[in-house]
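Visitor: Mind folding the following:
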Amino acid sequence: MTFPPKLSPLQSRFAASLVASLVLLAVYVFLTKPHFAYAVELDARIPREDHNHYLILDEGDSDLFGDGTYCEQEEASLVARAEAGVSALANNDPQNRNINIGETQHWVFPQESIDGPGGAIGPGLPSENVEERDLDQNLHGLRKRQDGKRVYITINTCLQPSSNTTGDGPNKSIPPQLQMYISLSERDQRPGPGSGDTVDVDGGYALYEVDATSDVYIGVSGPNTTDFTGIWNYEIAASIDAPYHGSKPNVANLHFVDSDNHAALLITNDTTQAQPNETLYQEWMDLTPPWGVFAANQNETAILGVKNSFCGLKNTARIAANVPGFESQNVAKMTNRGLGGKPKEQFYITGLNATSRYWGFLVMNGNSTAYGNGVVGGGGTVWQAINFQTKTEDNCALMYNLSFCSEVAYAVPTNPNRFAPTTGLPELAALYDSNAAQMYQYFNYSLQQIPCNTTSSAQYSLARNCDDCARAYKQWLCAVTIPRCSDFSSNDPWLKPRNLGRPFANGSSISASQLNIDQALLNAVATNSSRNPMIDNSIQPGPYKEVLPCKDLCYDLVQSCPAALGFACPLERAGLEDSYGSRSNDSGVISCSYLGAAYYLSGAETMAPGAMRNVALLVFAVLLMNLF
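Guide: Here you go, the predicted model:
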């Protein structure tokens, strides 16, 4: 007979303690059925004892609360048997409501929807960033191992009350924000002021994320105010896939290129760093433009109350480009013009007022593949707003998409009487472009006399070749023959007055005493004419100011071309300052003209909050993986 080994006193005490602990744990699990939660879940969880909490009804039984509130799914509706007035949300199924001042409305995202299947995202935009996708998949798998599923609750304010006061100040016209409240407890199915987690709505947008194992209860409140009248209208959605509505208030993806007195040209960041011979590059260039833009005059300060809300901007802004369902549309298209020659989207926005400051809001309708009910991310996304300003005078015209000087995209001298702002711009563009193309042809004849395809010992340079010369000459030629125009009334110190002795398009003229201009400037050739005689002869814009070409364009031309062509740049303090300007260290200033220039485009890059979040998530993921 074999006897069990005899335990030492210490081992006996340990075994007894272990058995007792296991028994207590089993009793605790049996009695309480606890749900483990992440620290972000601040409300105490009350375990659900009634597992028949929800009714599954046929499609015909849709009006479950008697007030028209229902939630459709494929062949049935899941609705909480919750307190009266608590309406149910389904996954990626936005609901729209009006809410009065001082009113609170209640919603629930039920467990059946939380535990249900996710939605379909669609193919999305062309992408080379597989690391972020893999990271999201890893984190999703880690969350599944925890006790809960990530839930996203989002809200967009679509309409706001209007001000009933006449006081001054921008804040007088911005209504107070809605408030959202969240509860994870069955004891608090109607969270609101004084209960639940408070979620601040900023610019008409709020997002709440939580790992949930049971119902998520939501309250939406309209603040009490006597300075505004009317209602709010909002759209609320819940998702287990991703936020249905998106907002990136700290991420700028839109840049101001230039304007005239009624239009502006805006562009996005580069969409890819792929080379022109790569498939991804061509996919972006062939893509239907995915982004849209809203523009609003900064005098209309009420729009700041919905600056982060897609539906709010759609209902409030008066000017838009590439936004489905918006009546007045402007032009949007993909382009590779600009620094680096990479794909990006550009917007030509018209209908603007002269001498006015505007906000520009980059948006995406849905998730770029689809939008609306049932679509992951179908509520649209809004990026950080930018500021831009229109010109005052009418003798500068915004011009882009030329055939030969294809990189030109800025305002050029014009005469509105000869080239109407609404119909004459193609003729104006053709005049500038054909003049530059003809001058380039003369240069090309000369370049053909240079032995380009020869032995290295016979070449004019081992660092540059004829292709470099042709490129540098075209860059320089387009910049000097198509000057960048600015308002004559502008006082920026880097601007060069032109055509001072000529009359404006309306027939009026300037005088030395009128604008405190030295009489010598009215007589000097550099300030009494344009740098391109064609402008004075064929366009006759009158007085304007020029953003001088950057002097490095001239230096690059001299360095890239053979000496036999005779190119030379003027010397400093001996004509250089009258013909060329210097680049500013401030990335927000275009102090000299170069092709592809855009405001705030070439500044020092910083890691965006989203990138920082991905780094943090990656570290978090690695730590968790080491624990399993």
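
Visitor: okay, CA-based contacts and neighbour counts for the rest of this
Guide: OK.

Visitor: Give me the three-state assignment for R13.
Guide: Assigned by DSSP: H, G, I helix; E, B strand; the rest coil, the conformation of R13 is helix.

Visitor: now it: how far from L22?
Guide: According to C-alpha to C-alpha, to the nearest Å, R13 stands 14 Å off from L22.

Visitor: Just to be sure, I267 is in a strand?
Guide: Yes: assignment of I267 by three-state DSSP places it within a strand.

Visitor: which ones are touching A263?
Guide: Y348, I349, T350, G351, L352, T390, L398 (C-alpha atoms under 8 Å, 6 or more residues apart in numbering).

Visitor: at 7 Å what do you get?
Guide: I349, T350, G351, L352 (C-alpha atoms under 7 Å, 6 or more residues apart in numbering).

Visitor: could I get these as a markdown table with neighbour count, secondary structure and distance to K307?
Guide: Listed next are the contacts of A263 as a markdown table, based on neighbours: other C-alpha atoms under 10 Å; DSSP: H, G, I helix; E, B strand; the rest coil; distance: C-alpha to C-alpha, whole Å:
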| residue | neighbour count | secondary structure | distance to K307 |
| --- | --- | --- | --- |
| I349 | 23 | strand | 19 |
| T350 | 22 | coil | 21 |
| G351 | 14 | coil | 20 |
| L352 | 21 | coil | 19 |
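
Visitor: Take those residues and lay them out in CSV including distance to N299.
Guide: As requested, those are exported to CSV (distance: C-alpha to C-alpha, whole Å):
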residue, distance to N299
I349, 18
T350, 18
G351, 16
L352, 13
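
Visitor: to compare against the first, here's another:
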Amino acid sequence: MLLPRTLLCLAQAWLVLADTQLVLNQLQTVSATTSPLTYSLPTSQRPVSVSVALCSYQQSATPRFFVSNGSVMSPGPDDLGEDVFELELDGYSLGNLTVQVTSSGVLAVYNATDMSFEVGVSDDGPMHQVLDELPLFSDSTANQVLMFSPPFSPPSISAPSYPNYTLPAANQTFPPEPPSPPEYSLFIAATTSSAFMTLPRTGCAFRGSANNVGRLLASAQSEGLWLRDTGGWRWQWFVNGLVPMTNYTVYAVKNETQVTAPIYFSTKSPAFACPIVYGLPFCPSIGYAAPLGNDDPATGVTATELPSAFTDNLISGLTNFTVMLTTLACGRDLYSPIVTCADCQAAYRNWLCIVSLPRCAEYTSTTSSSAAATSTSTSMFGQGTAQEPLITPTPALAVQNASSPRNPNLPPFAKNYTAVLPCLEVCYGADRACPPFLGFQCPLPQYTAGQSYGVGYVDTGEEGVVGGGMTGAGTDQWGNVWCNGPGVV
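Guide: Here you go, the predicted model:
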């Protein structure tokens, strides 16, 4: 007769033989039918990260994951101790745990019957994790949105030095694209959708629900790579088919498993007529709705579709400015210990593009134009969610007469529209980076600046005081746009 301890050893040996061997740096997708499930962990001389992401779950069950890197062959809730650890899931329904597995290790899964999940073991960081960076909401219309992935591969920019003070051309060309950019996907879903609200916030859940809950857009479905600023290259998506006046939530997924925190936006009303302008090499940071006619709104407006009077005047002005700027010795030894002529040109380009091409907006449907001008709780794209900041200042909006374009090089628009004014800091950026002899000056906050710029949103609006404005940025991840300029992402 076998002793009880012998029976236990045989049972543990059977579990080791019956479980699945996980492979280092490879994903394993599981549809659980029994509980518990056990998996042998690969050994490594380096610490390994065991990570899990739920692809679906049952509301009535709470799955639990236990990792052993010692003698316990079937770790569970009663075995927590020196060699047994619980891998806990976060609010995204993913989690990871780093352990040393030199001889043997086991992952045990409980209460996951009728669920599917991914598990991965890596010696190069967690395969499943929440990323610190965010995707970028550029702008929306009634049924479109322009989105960007988080930045990657910052460009190498060399400061001009003696005797070569060559600066980028007005109609600039981008440096070579990065040879192996990371793959990104965007998952877009209506925020209040009941199916979306119960969905795990993981890459595999997004992939599995893309047909009936939201929309998953891979890098191959994007408009390609775009270098909109010095932060780095981004994937760019121009998305059609959205519902007017609807709140949307967006997640970016890197390499199918790593998920960013969400950002939010709202589509505008069906009456909103401005198309999105993007893809301008002479104004790479421009990507928003502008008062321009467009024969095919589904494609937006790109550089080749802009009026030649606007394009030629902007490029000519930037060219002349660059020629005048390079009459000065641009090296750090003579120009400035902090900035160079290249910084001046970049800041001036940003200012010129933003003030030359007005950004369309619209007042919220709950307030009239006059009420919105004094309200302190209205936002242009407010979500009304519990996570949104409690105080949402009124954006810097101004009604524009269609027969008197803000820029005379633009053709008259079909009807009056509302513009969101540039942030005053866009002007300050050029003023700080450029030499005084150019004569570039910004209006003062206490006098006329409020007629042409959004004042007090990024900075306080007081002379000499930097930071501490009402919002600290022109835009935020909640979809609020207070003035046209620097955002938080």
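
Visitor: L22 of the second structure touches T38, doesn't it?
Guide: No: contact between L22 of the second structure and T38 fails when scored by C-alpha atoms under 7 Å: they sit 10.2 Å apart.

Visitor: Neighbour count for the two, which is higher?
Guide: T38 (24 against 19; other C-alpha atoms under 10 Å).

Visitor: And the more buried one, what's its match in the first structure?
Guide: The alignment partner of T38 of the second structure in the first structure, by TM-score structural alignment, is W107.

Visitor: Correct me if wrong, but that match is in a strand.
Guide: Yes: under the criterion used here (three-state DSSP), W107 of the first structure sits inside a strand.

Visitor: That one and V79 of the first structure: what is the separation?
Guide: In this view, W107 of the first structure and V79 of the first structure are 11 Å apart by C-alpha to C-alpha.

Visitor: which neighbours do those two share?
Guide: A88.

Visitor: so where do the helices sit in the first structure?
Guide: 9-32, 111-114, 130-145, 279-285, 310-316, 425-447, 466-481, 519-523, 525-528, 533-534, 551-560, 576-579, 609-627 (DSSP state H).

Visitor: Which residues are in contact with the closest residue to G203 of the second structure other than its chain neighbours?
Guide: Nearest residue to G203 of the second structure, sequence neighbours excluded (C-alpha to C-alpha, 6 or more residues apart in numbering): T257, at 5.0 Å. By C-alpha under 7 Å, 6+ apart, T257 of the second structure lies in contact with M127, H128, T202, G203.

Visitor: mind listing what F347 of the first structure touches?
Guide: L265, L266, I267, A321, V331, A332, K333 are the contacts of F347 of the first structure under C-alpha under 7 Å, 6+ apart.

Visitor: Next up, the contacts around the counterpart of the third one in the second structure.
Guide: Pairing criterion TM-score structural alignment: the partner of I267 of the first structure within the second structure is identified as F148. Neighbouring residues of F148 of the second structure by C-alpha under 7 Å, 6+ apart: P135, L136, F137, R234, W235, Q236, W237.

Visitor: mind redoing it with 8 Å?
Guide: For F148 of the second structure, the contact set (C-alpha under 8 Å, 6+ apart) comprises P135, L136, F137, S138, R234, W235, Q236, W237.

Visitor: Distance of it relative to W482 of the second structure?
Guide: To W482 of the second structure, F148 of the second structure is 20 Å away according to C-alpha to C-alpha.

Visitor: Repeat that for S104 of the second structure.
Guide: S104 of the second structure is 56 Å from W482 of the second structure, where distance means C-alpha to C-alpha.

Visitor: can you check Y110 of the second structure too?
Guide: For Y110 of the second structure, the distance to W482 of the second structure (C-alpha to C-alpha) stands at 48 Å.

Visitor: more neighbours, those two?
Guide: Between Y110 of the second structure and W482, W482 has the larger neighbour count (other C-alpha under 10 Å), namely 30 against 19.

Visitor: ok, the more buried one touching P422?
Guide: No: with contact defined as C-alpha atoms under 8 Å, W482 of the second structure does not reach P422; the gap is 9.1 Å.

Visitor: out of the contacts of A263 of the first structure, which ones does the second structure keep as well?
Guide: Counting by both residues aligned by TM-score structural alignment, their matches' C-alpha atoms under 7 Å, the members of the contacts of A263 of the first structure that carry over to the second structure are I349, T350, G351, L352.

Visitor: Pull out the buried residues from the contacts of F347 of the first structure.
Guide: The neighbour-count test (16 or more other C-alpha atoms under 10 Å) marks L265, L266, I267, A321, A332, K333 as buried among the contacts of F347 of the first structure.

Visitor: quick check, nearest of the residues you listed to G196 of the first structure?
Guide: A321 (40.1 Å; C-alpha to C-alpha).
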